[in-house]
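Participant: predicted coordinates and the sequence they were generated for:
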Amino acid sequence: MNKYIKIILTSILVLVLFVIRAFSAELFYDPLIEYFKNDYLYTKMPEIDIWHLMIDMLFRYILNSLVTLGIIWVLFQRKDYLKFTGFFLMAAFMVLIVVFVLLLRDQFENGYLLPFYIRRFIIHPLFLLLLLPAFYFQKLSNR
């Protein structure tokens, strides 16, 4: 693939990530955004529809994962990287969502930092920031 086409496609996919983030308040149900923005140390947790929250988190994670897979494909064009990323994202979501639901059911009694960061990993494409340098390093070491 041409270098300029890679740059344009990667830029478009990164822009899609920004659009998902920009319209997240309108598209997804997440009462924890306001909770973590304000006095979460001193107030009780808001009333949360857990199923609605989990479905919207899943939908947002899928959107971010598809864009992540697109970026990795455009930059590296290797099926093994794409397969690894897909399985990694799937396994990470299953582990993170189970832990998050358990912490949510306990109303974050053991602290708020762990659920805060687990939620961040679910709703933001942070795994992309971890996988890109790893694949780049792998590519350089295989030369």
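Facilitator: Structure received. Numbering: from 1, shown residues only.

Participant: only C-alpha atoms for contact and neighbour calcs from this point on.
Facilitator: Noted.

Participant: and Phe121, what element?
Facilitator: According to DSSP states H and E, Phe121 maps onto helix 113-123.

Participant: and stretch 32-52, what's buried?
Facilitator: Neighbour counts over stretch 32-52 (16 or more other CA atoms under 10 Å) mark Leu32 as buried.

Participant: who touches that stretch?
Facilitator: 29, 31, 101, 107, 116 (CA atoms under 8 Å, 6 or more residues apart in numbering).

Participant: emit the ChimeraX select command for whichever of the residues you listed are buried.
Facilitator: Those of the contacts of stretch 32-52 that count as buried under 16+ other CA under 10 Å are selected in ChimeraX with:
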select :29,101
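
Participant: where do the helices sit along the chain?
Facilitator: Applying DSSP state H to the chain gives helices spanning 3-22, 24-27, 32-37, 50-76, 79-105, 113-123, 126-141.

Participant: out of those helices, deepest packed?
Facilitator: helix 50-76 (a mean of 18; mean count of other CA atoms under 10 Å).

Participant: second structure for comparison follows:
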Amino acid sequence: MLLVLVRVFENHLFYDPFTDYFKAEFSNLPYPEYNSFSLYFNWILRYFINGLLSLLILYVLFKEIAIVRFSAVLLLFFLAVLLLLLFVFLNCFDEDKKMTFFYIRRFVIHPLFLLLFIPAFFYQRKNS
């Protein structure tokens, strides 16, 4: 329920001009103007909120601290990689890479890794 609330109130909680941009017909539009510091800060904040809620869900499902620790390390690693990719696609490539930027951004602002971790840990538990 908390993950749903983060999504429902995203426009009130987080600064992200790309939310409305990608809801529009963006294929022929230039990127919106944005404040880099606020944008990255809010992306990181949202990633951490989603990450903490994801870790809580993993603990409730599996009751194993080892899984939570491993997931936390993976989430931090993925955050570093994704932020680097976002920076590169936003600042170094032309806007013809909009869809790549769109999908990388989705991994930062949505708890998609949770959807990957849950079946992976269930599979691991079943086979061990």
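Facilitator: Arrived safely, thanks for sending. If you're wondering where the values come from, they're calculated on a predicted model, not measured in any experiment.

Participant: tell me how the two chains score on TM-score.
Facilitator: Taking TM-score structural alignment, normalised by the length of structure 2 as the basis, the two superposed chains have a TM-score of 0.95; 128 aligned residues with a CA RMSD of 1.1 Å.

Participant: got CSV for the helices of structure 1, with distance to Lys44 of structure 1 too?
Facilitator: Listed next are those as CSV, based on distance: least, CA to CA, whole Å:
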stretch, distance to Lys44 of structure 1
helix 3-22, 26
helix 24-27, 21
helix 32-37, 9
helix 50-76, 16
helix 79-105, 12
helix 113-123, 15
helix 126-141, 28
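
Participant: need the contact list for Leu61 of structure 2.
Facilitator: Leu61 of structure 2 touches nothing, counting by CA under 8 Å, 6+ apart.

Participant: map it onto structure 1.
Facilitator: Matched by TM-score structural alignment, Leu61 of structure 2 corresponds to Leu75 in structure 1.

Participant: what residue of structure 1 takes the place of Glu25 of structure 2?
Facilitator: In structure 1, Glu25 of structure 2 lines up with Asp39, judged by TM-score structural alignment.

Participant: distance of that match relative to Leu82 of structure 1?
Facilitator: In this view, Asp39 of structure 1 and Leu82 of structure 1 are 41 Å apart by CA to CA, to the nearest Å.

Participant: got it, and Leu27 of structure 1?
Facilitator: Leu27 of structure 1 is 27 Å from Leu82 of structure 1, by CA to CA.

Participant: swap in Met90 of structure 1?
Facilitator: 12 Å.

Participant: and if you look at Ile5 of structure 1?
Facilitator: 19 Å.

Participant: same question for Leu104 of structure 1.
Facilitator: In this view, Leu104 of structure 1 and Leu82 of structure 1 are 32 Å apart by CA to CA.

Participant: next: Arg105 of structure 1.
Facilitator: 34 Å.

Participant: and for Phe135 of structure 1?
Facilitator: 10 Å.

Participant: just Val14 of structure 1 next, same as before
Facilitator: 17 Å.

Participant: in structure 2, what residue corresponds to Met94 of structure 1?
Facilitator: Met94 of structure 1 maps onto Ala80 in structure 2, by TM-score structural alignment.

Participant: same thing with Pro133 of structure 1?
Facilitator: Per TM-score structural alignment, Pro133 of structure 1 is aligned with Pro119.

Participant: before we move on, what about Arg21 of structure 1?
Facilitator: Alignment note (TM-score structural alignment): Arg21 of structure 1 maps to Arg7 of structure 2.

Participant: for Gly111 of structure 1, same thing?
Facilitator: Counting by TM-score structural alignment, Gly111 of structure 1 lines up with Lys97 in structure 2.

Participant: give me the nearest residue to its match, chain neighbours excluded.
Facilitator: Residue nearest to Lys97 of structure 2 in three dimensions, not counting chain neighbours: Phe89, with 7.2 Å by CA to CA, 6 or more residues apart in numbering.

Participant: no more questions from me, cheers.
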